[in-house]
Structure formats: C-alpha cells, structure tokens
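Asker: Below are the sequence and a predicted model for it; my questions follow.
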Amino acid sequence: MFQLEELVRPNILTLVPYSSARDEFKGEADIFLDANENSLGSPLTKWYNRYPDPLQWKVKEKLSAIKGIASRHIFLGNGSDECIDVLLRVFCEPAIDNIVIVPPTYGMYEVSAAINNVKVRKVPLTPDFQLDLAGLEKAIDGHTKMIFLCSPNNPTGNSLDRKDVEVLLNNYFGIVVMDEAYINFSRQRSFVPDLPDYPNLVVMQTLSKAWGLAALRLGMAFASQEIISLMNKVKPPYNINQATQDLVLKALDEVGQVNDMIRVLVDERGRLEQELKRLSIVREVYPSDANFLLVKVDNATGTYRKLLDNGIVVRDRSNVILCEGCLRITVGTETENDALLKALIH
C-alpha cells in the first residue's frame, strides 16, 4: 500500500522551511517595509523592485482553469528540470536510495540524480519503445523511490502504452513521475485527470514546447496536495521571477493561438514524415506524437555534419541505446523543413 511518509526523506519531513516576508504577510497593504527591497524602484519599472509571489498563485489560478485541476495541486518550477531536482531532494536519500529510468529517455533524470548522489537503475524500453514491465519488476527494490517515465517519449517520439503505465501505478508503491512535456502534440489523454486515483503519481508538463515559452523557463508538476506541499517546502523561496510570471499570465490568455500553432506543427510533422520517407538516405521514420521525428539514416554522424555545413542543427542520437543510426529532427516552419529536405537530397 502507498504510504507517502515512508517515502519522504526523514529530514524533509521535519524540515522547517525558510519563511520569506511574503509568506508571512497575508492581505492588502500600501506600504511594504518588510523585505529590505529598494523602496525607490528599479531601472526598469517600479514592479521589479519587489519580490515576486513565492507561490505564484495568479499563474496557478489561470493554469487551474486551463488544466482542470485545483491550484493547490500545482507546483511551478524554473523549468521542468527544477521539478525533477526538487522531487529527488524530497524523496531520495543520497548514496542510499535509487531511481529507475527507461532509456532511451530524457537525459536530465540521470544528470539530476547524479548531482544529488542518487543511484540510477536503467531498464531499457522494448524494441518497439514500450515499457519492459518484467524488467522493471526485477529492477525495483526497497530503496527505489521513483520511476521516471516520459510520454510522448524523448527522443523516440512515441506514447507509452497507457495500460502498461496503469499496471505500474497499481503495483508499485513508490513515486511514478510521468513527464508529459510533449502531450499537447499527441492525441493521447493526459494523466492529469487520473491524479485522484493514483496518490503516488506526479505529472510534469511545460510551457517550453507547445506554448513556445522556452526562454521563460516555466515547468509544472501536478500531484496530490501532500506531495505539492513537500515540493514547496524544499524549493527556493522565490524560484519563479516576476518577469516570467507577468509574461506567462499574458500568454495563458492566448489558448486559441497556441492551439492554432499546435495544428500547424502537427500538419507539418505529417508532411515532413512523408517527405523524409521518400529520401534514399532514410531507412526509417518512427511514428511520433511529439513535435519532432526520430529518423534512422545512412551514416547518421556524417549526415549530421552535412546538415551543420548547411547551417541546419539537428540532434545526433546515434550513440543512444535503441536509437543507433538515428537523428532527432524538430519540426520547423514550412520554410525550415523545406531547407532541411533540400540539404538531405544534395
């Protein structure tokens, strides 16, 4: 049975978090003399001399309406990478506990674990890029605090079989982190609505992909109120700056525009897939639910360098398990995709 308290590091359970001036003050005021800010303002605007809301409630309220989940179930990080790091610090005792990842997958799970001195166990995906449930069962022990999954998966682009994920959620009583960075490009249903059914589930999403806000660095984690409270306890006091909060609030009013961009990118993904399949250099284009394609080509490293010579940067994934001979190609604009195809032909 899932017992949250047994998974959390003991020092985190007893941790008294830093209490910022804005945490302690509730209500309205005209004069703020509590946080040692510059009362004269800043070279930019008056707003930026004040510390931002440490819990970003206005942003969470807008996200709540869009995602259909209460604000208290939302954690905001300085990119999804901060969400990953905070989860590791909440649950994993350095040099004792371990996490499980399913390569090929997003590289920051392993990097963040290494930074936190947390052991990593790897259970590769099957040849068709799905979960190896038997392998996962063998890899898990009493010190396995978290399993990181990515769906749609990076770098393969496919979605994980939902039934396999549900089997894992129902039979493993540690934390399952589902990274849905590319979910907006997929027809698959998000796991966010399923959070009430799985107290051990954390779902991550981002504004860097479909929303086109990569430069603002805002990642989201959705989970039970208890897990979100622990994450807020551990995060830096003012982890999301005011400029990011202001710009995100404006962007969240433009859901229609974002949906239009998603449609264009999905259409271009389909066109690019078909055009790539016609090229003699291409051996396989793997099905994708993301805004990129994994493409097996002749001489992947040479092709990568050839594209660089033409001023086009893609990702060489040929040294990654199950991705031998492959390039990961982001779906660009129509003009960019045409330039890519032209460079591959000549």
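Answerer: That came through fine.
Asker: okay, CA-based contacts and neighbour counts for the rest of this
Answerer: Fine.
Asker: In three-state terms, label residue 19 for me.
Answerer: coil (DSSP: H, G, I helix; E, B strand; the rest coil).
Asker: Next one: it from residue 35, what distance?
Answerer: Distance of residue 19 to residue 35, computed by Cα to Cα, to the nearest Å: 11 Å.
Asker: One more: residue 218?
Answerer: 25 Å.
Asker: what about those two, which has more around it?
Answerer: The residue with more neighbours, out of residue 218 and residue 35, is residue 218; 25 against 11, by other Cα atoms under 10 Å.
Asker: got a list of what the closest residue to the more buried one other than its chain neighbours touches?
Answerer: Nearest non-adjacent residue to residue 218, counting by Cα to Cα, 6 or more residues apart in numbering: residue 79, 4.3 Å away. Residue 79 is in contact with 206, 217-220, counting by Cα atoms under 8 Å, 6 or more residues apart in numbering.
Asker: So which residues of this protein form strands?
Answerer: For the chain, applying DSSP state E gives strands covering 74-77, 98-101, 119-122, 144-150, 175-179, 201-206, 219-222, 282-285, 292-297, 315-316, 326-330.
Asker: out of those strands, nearest to residue 256?
Answerer: Of all the strands of the chain, strand 201-206 sits nearest to residue 256, with 17.5 Å by Cα to Cα.
Asker: related to what we said a few turns ago, with distance to residue 191 added, can I get the contacts of residue 79 in TSV?
Answerer: Compiled in TSV, those are given as follows (distance: Cα to Cα, whole Å):
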residue	distance to residue 191
206	14
217	22
218	20
219	16
220	13
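Asker: who touches the longest helix seen in the chain?
Answerer: As assigned by DSSP state H, the longest helix anywhere in the chain is helix 255-277. Defining contact as Cα under 8 Å, 6+ apart, one finds that helix 255-277 is touched by 184-185, 210-211, 282-285, 291-293, 331-334, 337, 341.
Asker: And these, which of them are buried?
Answerer: 184-185, 210-211, 282-283, 285, 291-293, 331-332, 334, 337 (16 or more other Cα atoms under 10 Å).
Asker: Among those residues, which one lies nearest to residue 196?
Answerer: Checking the buried ones among the contacts of helix 255-277 one by one against residue 196 (Cα to Cα), the nearest turns out to be residue 184, at 21.5 Å.
Asker: what about versus this one:
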Amino acid sequence: MNVLDLIRPSIKALKPYSSARDEFQGATDDMVFLDANENPFENGVNRYPDPKQGNVKTLLSKIKGIPVENILLGNGSDEVLDLIYRAFCEPNVDNIITLPPTYGMYSVLANINAVDIRKVQLTSDFQPNVNEILKIGDRNSKLLLLCSPNNPTGNSFSEESIEKLLREFKGAVVIDEAYIDFSNNPSWLIRLNEFPNLVVTQTLSKAYGMAGIRLGICYASKEIIAVLNNIKPPYNVNELTQQRAINQLENEEQTQNQIQTILEEREVLVSELKTISFVSKIYPSDANFILAKVDDATKRYNELIGKGIVIRNRTSQPGCENCLRFTVGTPDENKILIETLKSI
C-alpha cells in the first residue's frame, strides 16, 4: 500500500505556511530577533514557541524508541485526530468506520469535517467484528478508528483482530492508545515500520498526569507525519505546554510510580466492587478506569452525585446498558467511593 494515495489531492498539493521560526533555525542566545513582530521585552513567553517542538520530541523519541521524524504533537489528541481527518477525508465524499461503544469525539470530528460515519458495534465481549468491518468498508473508507484499550469498556482488542485489519483494510488504521500505559499489552508502536497504514495516537493526559496542558501525540510513517506537519497550525503547541511536558518527561520514575499505584488501586477497586450488592458485573480493564454493570445506572449515578462523588453514567452507550464507569482515584478517594457505595 502507498499510503500517500489515501491523502486528499488538495492536501498533497498544498503549499504549507512558513512561519518566521520555520525560516530561520539555529538560534543562539546572543542573536537579535526582529523577524516575527514579537514584543521585544523578555518575560519568558514573549517569543513564539518552537513550531517543531524539538526538545519535547527528542525526549519522547528516547522514551518510546521512535525517531523524531515519526512524531507529531498537537493541542491534545483531539487536534491530532482532527488533522488526520483533514488529511485523509474529502468532505461530503469519504467515510470513517468507528466501533461503538467508543470515544465520542470520533463521531464529533467526522461531523465537523463533513465525513460520513459507518458504525460496526463491538461484539458481546467488546471485540472488533472484523468480518463486518471489512465488509462495510469501501473505496471511500479512509479511516478505521480503533480505541485500544477501549473507552468506555476498558479492554484491549486482540492482536489477531488488529493485525488482520491492518493487513486487509484499504484505508489508514488509527489506534488510539490513550490508556496504553495501564495495559500489560505492548504498544503497536513496536510494529510501526511493519504497516504503512498504521497511525498510533497517545497522550500525556492520562498516565503522565498532564490533562491540563493538552498535549497529544501522533506516531506514523515519516510520509504521513510530513503531511500532517504541512497542515497543522504553525504554533499549535504553546511554550508553557512544551516546558511542562519536558519537566514531566524528564521525571519518568515519578510517572512509573504513579502508574503502579493506579494499577494496585484498580485491583483494590475491582475486589471491593464485587462486594457491592447492586453490582452485577465488572468488566476486565487495561485502563485507569473500571466499567461495571449495576441494577439501575441512572439511579446509582444520582445517588453518588448526592454524596458528592462524580462518576460517568454510560448506560446510553451501545452494549453498556446500566453501566457505570469509575476512574481509579487516589487510595483515599477510592476508599470514600467504596464506603459510599456500601452505604447506599
């Protein structure tokens, strides 16, 4: 597959905007910059940020073992996904395939970009219906969105299913790995070079505890990354975000310690939820949350709200009738949750 054949013709022909910081590189501290119409008085953020986010990407490259040329950063994963839609999908012509229940922004972004949505519901055990996906796709099916570990179900998709889709789906396969750090399964990054149509998205919002800075990551072939770089806004990741990301990425030990605590607390929550009388099923989780079926999700959700605890009611999602989603909190927060559940 030549994945560039999937890119919109207008995007392939696009001449990207060249910012002042794109045109001149190799700055030193003693240089005078009068090229970008910036306020000259130094306050730490009076200059435009690095449009290529070189220092952040260098750290990510070291941690993930992926070359810098295969990395794109965005203002949250939502911007990364939006750029992917714009690169691949011709408005009012092309379509994407999603697998509900899944992350709701996939459909929102499709609607924003005037792209048709084809849905193939996950099986009863929340796995992709591979044959139906391949059957429903056509020459205008440009993207297949796989969230693994999946939100809101928490489980990972089987390696066999994903590999078959990568080999046989005729468009790009986007694997959203927002929760991969909480899973024992390896990231699909280790097979990035094997599949030209593979795009992997990750984030600093979950395991790295940086939801507030909005930093999403895309890993793909250098050809796809080059296209996405051409269409992204010139300074899409601000200086403060880059600085906070660098500080956190340099403290990998702290991140791993927090992940371990969350995993331990996840098991505590699973064990305790089994003792709650109105909880009838707890689904396996490779994420930092647990999906559980209860007797009446809306009733239990409102009771918890009344006790000052906010969770997520997922009963409206396909296959998730009367299901609640519990994020794994701190040990103290989880203790409060369990005590409250037992009291109601």
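Answerer: In hand now; what should we look at? Computed from a predicted model, the values in this text were never measured in an experiment.
Asker: quick one: what's aligned to the residue nearest to residue 218 of the first structure in the second structure?
Answerer: Counting by TM-score structural alignment, residue 79 of the first structure corresponds to residue 76 in the second structure.
Asker: Next one: its match from residue 186 of the second structure, what distance?
Answerer: From residue 76 of the second structure to residue 186 of the second structure the distance is 23 Å (Cα to Cα).
Asker: and if you look at residue 14 of the second structure?
Answerer: 36 Å.
Asker: try residue 282 of the second structure
Answerer: From residue 282 of the second structure across to residue 186 of the second structure, the span is 23 Å (Cα to Cα).
Asker: Kindly report the same for residue 89 of the second structure.
Answerer: For residue 89 of the second structure relative to residue 186 of the second structure (Cα to Cα), the value is 29 Å.
Asker: Over to residue 312 of the second structure?
Answerer: In terms of Cα to Cα, residue 312 of the second structure sits 28 Å off from residue 186 of the second structure.
Asker: May I see the buried residues of stretch 267-275 of the first structure?
Answerer: Using 16+ other Cα under 10 Å as the test for burial, stretch 267-275 of the first structure gives 268-269, 272-273.
Asker: Kindly report the same for stretch 103-122 of the first structure.
Answerer: Buried-residue list, stretch 103-122 of the first structure, by 16+ other Cα under 10 Å: 103-106, 109-110, 112-113, 116-122.
Asker: Also stretch 174-193 of the first structure?
Answerer: The neighbour-count check on stretch 174-193 of the first structure (16+ other Cα under 10 Å) flags 174-186, 190-192 as buried.
Asker: Which residue numbers in the second structure does it align to?
Answerer: Going by TM-score structural alignment, stretch 174-193 of the first structure sits over residues 171-190 in the second structure.
Asker: can you check stretch 313-326 of the first structure too?
Answerer: Here stretch 313-326 of the first structure aligns to the second structure at residues 310-323, judged by TM-score structural alignment.
Asker: In the matching stretch, which residues are buried?
Answerer: 313-315, 319-323.
Asker: What lies in contact with that stretch?
Answerer: Contacts to stretch 310-323 of the second structure, defined as Cα under 8 Å, 6+ apart, come from residues 100-101, 121, 124, 152, 291-298, 301, 304, 324-327.
Asker: How many residues are close by residue 345 of the first structure?
Answerer: For residue 345 of the first structure, the neighbour count with other Cα under 10 Å is 10.
Asker: how far away is the aligned residue in the second structure for it from residue 274 of the second structure?
Answerer: Under the alignment (TM-score structural alignment), residue 345 of the first structure pairs with residue 342 in the second structure. Going from residue 342 of the second structure to residue 274 of the second structure by Cα to Cα gives 11 Å.
Asker: cool, residue 15 of the second structure as well?
Answerer: 58 Å.
Asker: So for these two, which residue has more residues nearby?
Answerer: Each of residue 15 of the second structure and residue 274 has its neighbours counted (other Cα under 10 Å); residue 274 has more, 14 against 10.
Asker: now the strands of the first structure in JSON lines, with distance to residue 168 of the first structure?
Answerer: As requested, the strands of the first structure are arranged in JSON lines below (distance: least, Cα to Cα, whole Å):
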{"stretch": "strand 74-77", "distance to residue 168 of the first structure": "23"}
{"stretch": "strand 98-101", "distance to residue 168 of the first structure": "12"}
{"stretch": "strand 119-122", "distance to residue 168 of the first structure": "16"}
{"stretch": "strand 144-150", "distance to residue 168 of the first structure": "9"}
{"stretch": "strand 175-179", "distance to residue 168 of the first structure": "8"}
{"stretch": "strand 201-206", "distance to residue 168 of the first structure": "10"}
{"stretch": "strand 219-222", "distance to residue 168 of the first structure": "18"}
{"stretch": "strand 282-285", "distance to residue 168 of the first structure": "29"}
{"stretch": "strand 292-297", "distance to residue 168 of the first structure": "26"}
{"stretch": "strand 315-316", "distance to residue 168 of the first structure": "31"}
{"stretch": "strand 326-330", "distance to residue 168 of the first structure": "28"}
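Asker: Of those, give the one that comes closest to residue 27 of the first structure.
Answerer: Going by Cα to Cα, the one of these nearest residue 27 of the first structure is strand 74-77, 21.9 Å.
Asker: Tell me the helices and strands packed up against that closest one.
Answerer: Other elements packing on strand 74-77 of the first structure under the criterion 3 or more Cα pairs under 8 Å, 6 or more residues apart in numbering; DSSP states H and E are helix 80-91, strand 219-222, helix 225-234.
Asker: Thanks a lot, catch you later.
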